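In: 3D model of this:
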Amino acid sequence: MSANDPFARLPEAASFTLTSTTVAHGAAWSREQYSGLFGVPDGKDVSPQLTWSGAPEGTKSYAVTVYDPDAPTGSGFWHWAVADIPAAVSELPEGAGDDSGSGLPAGAFQLRNDAGLARFIGAAPPAGHGPHRYFVVVHALDVESVGVAADATPAVLGFTMSGHTLGRAVLIATAEIPA
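Out: Okay, here's the model as predicted:
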């Protein structure tokens, strides 16, 4: 992976497959995945469709995160975090990360993103800042519940699941707003 890899200093984990009908690995988000809430024209804040397979044996649940390490914050920007997805689930529909989490399976819940909202928030890189990468990751965990509260931050989720991560499936999308 390229510079500023959010997983470079974490323990290695098995890799498995993540695909999306919304975006291909390395491709740009559509306007549906840009943020109207942050004022991007035609942005819709629609979470991507995700399908995964080949998770490591012993997987008891999943978490999904969407993170922009290129945000000009010094700490990146968490766009979405979902915990406690049951192990029997292998897909989330497009739009699952709306305000109510309507497309999430029973037992799963959304944490507050860096905008303070428990939902998916789309891309909104500063105009002229260059391309941003969005790490869409499905984390395979060895516990049925990762044990974080719904009001925890995505960083707390990441810290808590670090000792329970069996595998990671990674898809990287991009976004850029010209100056």
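In: alpha carbons only for contacts and neighbour counts from here, please
Out: Noted.
In: just the helices in the chain please.
Out: Along the chain, the segments classed as helices by DSSP state H run 154-161.
In: how about the strands in it?
Out: Ranges of strands in the chain, per DSSP state E, are 14-15, 17-19, 50-53, 61-68, 77-86, 91-92, 109-110, 132-141, 165-175.
In: who touches the second one?
Out: In this case it means strand 17-19. With contacts defined as CA atoms under 8 Å, 6 or more residues apart in numbering, strand 17-19 is touched by 25, 50-55, 138, 169-171.
In: hang on, the earlier thing: looking at the strands of the chain, which is closest to Asp98?
Out: Distance to Asp98, taken as CA to CA, is lowest for strand 109-110 among those, at 9.6 Å.
In: just to revisit the earlier point, can you check which of the strands of the chain gets nearest to Phe120?
Out: strand 77-86 (4.8 Å).
In: how far off strand 61-68 does the closest one point, in degrees?
Out: Relative orientation of strand 77-86 versus strand 61-68 (axes from the mean of the first three to the mean of the last three CA atoms, to 10 degrees): 170 degrees.
In: second input sequence below; structure requested for side-by-side comparison:
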Amino acid sequence: MSNFTLTSPEFKDQDPLQRVHEFDGYDGTGQNRSPALQWQGAPEGTKSFALTLYDPDAPTGSGFWHWILFGIHSSVTQLAAGLGSSDGSDLGASGTQVANDYGDIGYGGPCPPKGLPPHRYIFTVHALGVPQLGLPANPTNAVVRFFISQNTLATATLTGLYKR
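Out: The predicted structure is shown next:
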């Protein structure tokens, strides 16, 4: 049993996300603010972290990737609310982002179609056994996720729900 856990002071696992987290584009009118996240209990040998945000319920046939962040230093155990701007300037040494499925760099909040049951937004922190992924220039999020998967020692997840 792993002691690797991911939590947020803004919501508990399986609880609703807040409107402030909603995407502010297409027909979404939120503030596109990422929630604060914190993790603990990463396995020995962790050399960096990555974070992904995925909606498996999106009506695309393959879900929807809302945030892909990697190269987070192994000493980092939390991300403040509101990180994930498109230019990454708010991250400091907290990692590198690639384009999400909106086509934007950074955090892209929930924006499920109106009137559907709540979608699941799965935040996953990946403890990686390498300090850097060694990626080519301008990789797609699928390539980054492949390299994350190949180097993951353990994961911890936190799921928020969102409905419009």
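In: TM-score for these two?
Out: Overlay of the two chains. TM-score (TM-score structural alignment, normalised by the length of the second structure): 0.93; 164 aligned residues with a CA RMSD of 1.7 Å.
In: among the contacts of strand 17-19 of the first structure, which two are most distant?
Out: Across those, no pair lies farther apart than His25 and Ala55, at 18.2 Å, counting by CA to CA.
In: the two: who's more crowded?
Out: Ala55 (23 against 15; other CA atoms under 10 Å).
In: hmm, Ala13 of the first structure is touching Ala169, no?
Out: No: contact criterion CA atoms under 8 Å: Ala13 of the first structure and Ala169 do not qualify, at 9.5 Å.
In: which one of the two has more residues nearby?
Out: Ala169 (22 against 16).
In: contact partners for the more buried one?
Out: 15-18, 52, 137-139.
In: which one in the second structure is aligned with it?
Out: Matched to the second structure by TM-score structural alignment, Ala169 of the first structure sits across from Ala156.
In: same check, this time on Leu37 of the first structure
Out: In the second structure, Leu37 of the first structure lands on Gly25 (TM-score structural alignment).
In: ok, now Pro56 of the first structure?
Out: So Pro56 of the first structure corresponds to Pro43, using TM-score structural alignment.
In: and the residue in the second structure sticking out farthest from the centre, how far is that from Arg164 of the second structure?
Out: Most distant residue from the mean C-alpha position of the second structure: Gly115, 24.6 Å away (CA atoms, centre = their mean). Using CA to CA, to the nearest Å, Gly115 of the second structure is found at 6 Å from Arg164 of the second structure.
In: and for Thr96 of the second structure?
Out: Note on Thr96 of the second structure: its distance to Arg164 of the second structure, by CA to CA, is 30 Å.
In: and if you look at Pro118 of the second structure?
Out: Applying CA to CA, the value for Pro118 of the second structure to Arg164 of the second structure is 8 Å.
In: and for these two, which residues touch both?
Out: What both Pro118 of the second structure and Arg164 touch, as defined by CA under 8 Å, 6+ apart, is the set Pro112.
In: can you count the residues close to the closest residue to Gly45 of the second structure other than its chain neighbours?
Out: Leaving aside its sequence neighbours, Gly45 of the second structure sits nearest to Gly129 (CA to CA, 6 or more residues apart in numbering; 6.0 Å). The local packing of Gly129 of the second structure (other CA under 10 Å) involves 21 other residues.
In: got a list of what Gly129 of the second structure touches?
Out: Counting by CA under 8 Å, 6+ apart, Gly129 of the second structure touches 45-48, 151-153.
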